[in-house]
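Novice: Here is a sequence with its predicted model. Questions after.
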Amino acid sequence: MKWHIFSAVCFVPMLLSCGREEPPEEAHTNHLIHESSPYLLQHAHNPVDWFPWGEAALEKARMENKLLIISVGYSACHWCHVMERESFEDTTVARFMNEHFVSIKVDREERPDIDDLYLTACQLATDRGCGWPLHAFALPDGRPVWAGTYFPRKEWMAVMEYFVQLYRDEPEKLSRYAADLTQGVQELGRLVPAAQGISYDSSALRAAVNRLLEELDYERGGRRGSPKFPLPNLYEFLLAYQHYSGDARALEAVEVSLQRMAAGGIYDQLGGGFARYSTDANWLVPHFEKMLYDNAQLVSLYAHAFQRQANPFYRQVIEQTLDFVARELTAPDGSFYSSLDADS
């Protein structure tokens, strides 16, 4: 009997050790491995030889005379994950990037200054709104020559090949692009002192608000078309403007938008809280990441609207959203998480 017990005791650890799976050894590790950003660490085992933003990457680009690829995103970004799967985990794409570029990954939540610089360059280069993932091509000194957002694999390869050829055959053209974009970014950030004797003109404010109101969707809320973003700062401004001007259209725009958003799919009807934006014009199909800064601003917006008009629906939205933040975005130590991943 003692032998049987001893055999069983010895055999159990053998079974456990045989059944334990060791974590797979990563095939690739790049310069992001020592970063603290969750977003950068998500890319630390890509075959792309990513660098964090810093002098090491810029010095490598200067020494090897290579263009920079500056890829900006954040950990909850759905299309950032898609482009990683399609392109940055592809060894053929990675090999091309490593051969011809110095590639930098930036977490926009960690470096909003870098994000703002290249986002502005993207808006100037494309003459339209830009978002994330954000991809800028830049000279070795960091000055952008062009930028875009998400690219499917085939298009990403084509764009990279174009800039490799252009830098090889017509580098002076890229230098002109960089000079123009740099000047544009600097001019947008420049504050011009007002002429002496300037006075406030309420008619100019009314004209600006009238142009703004013409862009809004009074049937479905928000701006016309899609995608639709919550835009809490816009509605806060319209609430304040209506309070001082008495403009009924401003209040109507706010009321329609707040009602439609909270009744639509962008608002989590079960768990509370707002998604980042709606992919359609009816607020029905959300882009599923939830951002702390969006929900914090929207709680304030609905609270201010409730102060103006004690709508019980607004109170319900406020309470449910605060419950969501407390439940899903609050850490055990009382600090807050910045977002919920769209792919979680």
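Specialist: Okay, I see it. All of these numbers come straight from a predicted model, not from anything done at the bench.

Novice: contacts and neighbour counts: CA atoms only from here.
Specialist: Will do.

Novice: need the contact list for Asp113.
Specialist: Contact analysis of Asp113 by C-alpha atoms under 8 Å, 6 or more residues apart in numbering lists nothing.

Novice: any idea how far Asp323 is from it?
Specialist: 32 Å (C-alpha to C-alpha, to the nearest Å).

Novice: again, but for His4
Specialist: Using C-alpha to C-alpha, we find His4 at a distance of 57 Å from Asp323.

Novice: When the two are compared, which one has more neighbours?
Specialist: For the pair His4 and Asp323, the greater number of neighbours falls to Asp323 (15 against 9), based on other C-alpha atoms under 10 Å.

Novice: what helix or strand does the nearest residue to that one once chain neighbours are set aside sit in?
Specialist: Distances taken as C-alpha to C-alpha, 6 or more residues apart in numbering put Gly272 closest to Asp323, at 7.3 Å, once the chain neighbours are dropped. Using DSSP states H and E, Gly272 maps to neither a helix nor a strand.

Novice: For Gly272, give me its contacts.
Specialist: So Gly272 contacts 317, 320-321, 323-324 (C-alpha under 8 Å, 6+ apart).

Novice: can we see that at 10 Å?
Specialist: 262, 295, 316-325 (C-alpha atoms under 10 Å, 6 or more residues apart in numbering).

Novice: Ser339 now?
Specialist: Shown in contact with Ser339 (C-alpha under 10 Å, 6+ apart): 74-77, 275-276, 289-295, 325, 328-329.

Novice: Could I get the contacting residues of the residue nearest the centre of the chain?
Specialist: Nearest residue to the geometric centre of the chain (C-alpha atoms, centre = their mean): Trp132, 4.6 Å. Shown in contact with Trp132 (C-alpha under 10 Å, 6+ apart): 71-74, 77-80, 108, 115, 119, 148-150.

Novice: So it versus Asp323, what's the distance?
Specialist: From Trp132 over to Asp323 the distance is 28 Å, taken as C-alpha to C-alpha.

Novice: Only the buried subset of the contacts of Ser339, as a ChimeraX command please.
Specialist: Buried residues within the contacts of Ser339, by 16 or more other C-alpha atoms under 10 Å, are selected in ChimeraX with:
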select :74,75,76,77,275,276,289,290,291,292,294,295,325,329
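
Novice: Tell me which of the contacts of Ser339 fall in helices.
Specialist: 292-295, 325, 328 (DSSP state H).

Novice: want to compare, so here's the second one:
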Amino acid sequence: MQHKYTNALIEESSPYLLQHAHNPVNWEAWKPEVLERAKQENKPIIISIGYAACHWCHVMEEECFEDEEVAQLMNKEFINIKIDREERPDVDQIYMDALQMMTGSGGWPLNVVALPDGKPFWGATYVPKDNWLEALQQLSTLYKKNPDKIIAYATDLERGIQEINLVEAKTEHTKFKLQEIDTSVKNWSSAFDTFLGGYKRAPKFMMPNNLDFLLHYATAREDADIMEYVNTTLTRMAYGGIFDHVGGGFSRYSVDTKWHVPHFEKMLYDNGQLVSLYAKAYAVTKNELYKNVVSKTIGFVKEELTDASGGFYSSLDADSLNEQKELEEGAYYVWSETELKTIINEDFDLFKDYFNINSYGEWEGNYVLIRDKSTAEVAKKFGLDEHGLNVKIKGALERLKWVRKDREKPRLDDKVLTSWNGLMLKGLVDAYRYLGDDDYLEMALANATFIEREMMAPTGGLYRNYKNGQRSIQGFLEDYATTIEAFIGLYEVTFEHKWLAHAKQLTDYSLEHFSDPKSKMLFFTSDDADALIRRTIEVNDNVISSSNSIMANNLLKLHKLYSAEGYGERSAQMLANVQDNFVDNGQGFSNWMHLTLFNNLNYYEIAVVGKDHKQLGRELAAAYVPNSILVGSKDEGNLALLQNRYNEGETLIYVCIEGSCKLPVQSAKKALDQL
């Protein structure tokens, strides 16, 4: 296909950047030489940040960046840089902070105008063409006529961007008490929607790390109310249109309060975390709904997001081509009542009741499948047993899936990101651990082998991205944190020492290259990365847990196995630096708060030694015991916990606290009774 325009983005691998490679705008990727040229030409920089599954990014591209009039102004007066936020979260974090300081809100597309040295002085999200032209013309004129005013503002803003990222090193390590944890959860719970789940607001985001902590808290504190809230939320999410009942997997968020109409993009990082969460919840409750969610979500990832190399792709777009061959959000996923009647035929009345093909499930003249009744309730209404109902519903959904194959699929973002693969790997590990399906372990090992082969650099570090055998970006702290966490988990379910060795080596590399010597936190970028206007320290848990909170948890786990390395002291210092936030903002620090429970309650090292170590290890792993780490060996292992534990002819389980062990037992049940 012949294109009228081609810019420098044609050399990139990111699908998002490639989508803009034929814009008339002279886009370039974020590179030191581009910033240097901006300085030489004394031109301000337009930094436009988005991602492939972003609906409004596509809208602004069509309205502004494909327009020749707009491009003429941008090319004449500015240096234009396009960034895939998923490839370069280090840059995105800084300019998102800047945008929020300038406007009070954020989002994507994120458009910032900056000085040639990268200091921002103007920002906005989606802007229509006329407003965009007007703003750029004014900014260009102001930069030429009154540069001192802009430079002063940008300098002040840069100072603010630096200051909001400061983390104070706390010299006193006062332990956060159980009563304070209880207060934090009580304060937090005022925002809970106890009827529909999630929070009392719209849109509704799923926030897996929030629910993961609350599940841990509810079981540790035997809090029935919090457990009920977690179950309500997990059930409503699984019932909702945010879960793809036909093809499996979760969309990004729902625009309403009942989890009905999603923003239809499907992200690997959401689905990896939710697989882990639902698997843990299944271990606690044995609720078959949760098991089904895990199965269907992994099925979706296997079918739609798995590369032949063993890596996992990033996302499916929210938009797809409708029958008029126009891009429309959700076109792939929604149904008309006429379609459903034709496809489902004799079971339509049953299906209609089950999935609310009525005013409750209607959306803009079509239907997004949503449940609001239990299987038992519907089965009773139609004179069926639950098994019979499930068979009929499964058959109907399979027919819908078959028909949906003929629709235009959403666009695929086929870049592979290390941190998101780490989250999905952890999800698969937890799914195998708590559900016991060997296929999940097979997928996990294939992915871990991919990370080991393709994403671990000869220098000892990690790469960030992968596509078609190519890697172009150094890893960020989140890449290390999620990979380490997943490798520790993979060791616990396989007892293959190399995964633990990789986790320790990557941890040591992180401590060497990412450490802030003042606060003992870890920077998001390594010490040999290209300089930005700030080295970010990420501490707030959001839709993905912060890289520092994941690392603090990793360090505590590794301390239990390598007590002489100082990992425990480092984890404690990191926790002390942020714990003042917990009482009033549990939601924003939920992954950190696991550490507060670990510190107040017993944390167990469980060692299994003998020829049946794998079978007994599997039985132990299936129990939900978040305050533990599991190690095992056929005979004498090379971990301190495994030494002097081997007794020929027996397989023994040792339950220990800080290396001090109870009398060994020979069954998983007896060991769990010791906890």
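Specialist: Perfect, thanks for sending it. Since this is a predicted model, take the numbers as computed values, not measurements.

Novice: Superposed, how do the two chains score by TM?
Specialist: TM-score for the superposed pair, counting by TM-score structural alignment, normalised by the length of structure 1: 0.86. Supporting figures: 320 aligned residues with a C-alpha RMSD of 1.9 Å.

Novice: Arg85 of structure 1 contacts Arg153, doesn't it?
Specialist: Yes - between Arg85 of structure 1 and Arg153 a contact is recorded at 9.5 Å, counting by C-alpha atoms under 10 Å.

Novice: If you count surrounding residues, which of those two has more?
Specialist: When Arg85 of structure 1 is set against Arg153 and neighbours are counted by other C-alpha under 10 Å, the residue ahead is Arg153, at 17 against 13.

Novice: Show me what the more buried one aligns to in structure 2.
Specialist: By TM-score structural alignment, Arg153 of structure 1 lines up with Lys129 in structure 2.

Novice: picking that back up, which of the contacts of Gly272 of structure 1 sit farthest apart?
Specialist: Maximum pairwise distance among those (C-alpha to C-alpha): 16.2 Å, between Ala262 and Val325.

Novice: still on that earlier bit, and the residue nearest to the centre of structure 1, how close does it get to Glu55 of structure 1?
Specialist: Counting by C-alpha to C-alpha, the separation of Trp132 of structure 1 from Glu55 of structure 1 is 24 Å.

Novice: what does Lys173 of structure 1 give?
Specialist: Lys173 of structure 1 sits 25 Å away from Glu55 of structure 1, taking C-alpha to C-alpha as the criterion.

Novice: And these two? Which one has more around it.
Specialist: Using other C-alpha under 10 Å, the more surrounded residue of Lys173 of structure 1 and Glu55 is Lys173, with 13 against 10.

Novice: Just say helix, strand or coil for the more buried one.
Specialist: Put simply, Lys173 of structure 1 is helix when judged by DSSP: H, G, I helix; E, B strand; the rest coil.

Novice: what number of residues lie near the equivalent of His43 of structure 1 over in structure 2?
Specialist: Correspondence of His43 of structure 1 to structure 2, assessed by TM-score structural alignment: His20. A count of neighbours around His20 of structure 2, defined by other C-alpha under 10 Å, yields 23.

Novice: show me what contacts His20 of structure 2?
Specialist: Applying C-alpha under 10 Å, 6+ apart to His20 of structure 2 gives the contacts 6-10, 26-28, 58, 61, 65-66, 82.

Novice: ok, the alignment partner in structure 1 of Ala169 of structure 2 - contacts?
Specialist: The alignment partner of Ala169 of structure 2 in structure 1, by TM-score structural alignment, is Pro193. By C-alpha under 10 Å, 6+ apart, no residues touch Pro193 of structure 1.

Novice: who wins for most neighbours among the contacts of Trp132 of structure 1?
Specialist: Neighbour max across these (other C-alpha under 10 Å) = Val72, 27 neighbours.

Novice: Touching, that residue and Cys130? I think so.
Specialist: No - between Val72 of structure 1 and Cys130 there is no contact under C-alpha under 10 Å: 11.6 Å.

Novice: which neighbours do these two share?
Specialist: Common neighbours of Val72 of structure 1 and Cys130 (C-alpha under 10 Å, 6+ apart) are 118-119, 149.

Novice: Adding distance to Ser335 of structure 1 as columns, could you present these in CSV?
Specialist: Below are the shared contacts of Val72 and Cys130 of structure 1 laid out as CSV (distance: C-alpha to C-alpha, whole Å):
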residue, distance to Ser335 of structure 1
Tyr118, 30
Leu119, 29
Thr149, 31
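
Novice: Restricted to helices, list these.
Specialist: Judged by DSSP H, helices contain the following of these: 118-119.

Novice: Show me which of the shared contacts of Val72 and Cys130 of structure 1 is closest to Leu301 of structure 1.
Specialist: The nearest one, if we look at the shared contacts of Val72 and Cys130 of structure 1 relative to Leu301 of structure 1 and count by C-alpha to C-alpha, is Leu119, at 26.5 Å.

Novice: what residue of structure 2 takes the place of the closest one?
Specialist: Counting by TM-score structural alignment, Leu119 of structure 1 corresponds to Met96 in structure 2.

Novice: how many neighbours does the closest residue to its match other than its chain neighbours have?
Specialist: Among residues not flanking Met96 of structure 2 along the chain, Gly106 sits closest, at 6.4 Å (C-alpha to C-alpha, 6+ apart). Gly106 of structure 2 has 18 neighbours, counted by other C-alpha under 10 Å.

Novice: what are the ranges of the strands in the stretch 151-300 of structure 1?
Specialist: Per DSSP state E, counting those that start in this stretch, the stretch 151-300 of structure 1 carries strands over the ranges 277-278, 286-287, 290-291.

Novice: Check the offset of the second one from the chain's centre.
Specialist: Which is strand 286-287 of structure 1. Distance, stretch centre to chain centre, for strand 286-287 of structure 1: 13 Å (C-alpha atoms, centre = their mean, to the nearest Å).

Novice: That one maps to which residues in structure 2?
Specialist: Aligned by TM-score structural alignment, strand 286-287 of structure 1 falls on residues 262-263 of structure 2.

Novice: Show me what Leu213 of structure 1 lines up with in structure 2.
Specialist: Alignment note (TM-score structural alignment): Leu213 of structure 1 maps to Ser189 of structure 2.

Novice: Alright, that wraps it up for me.
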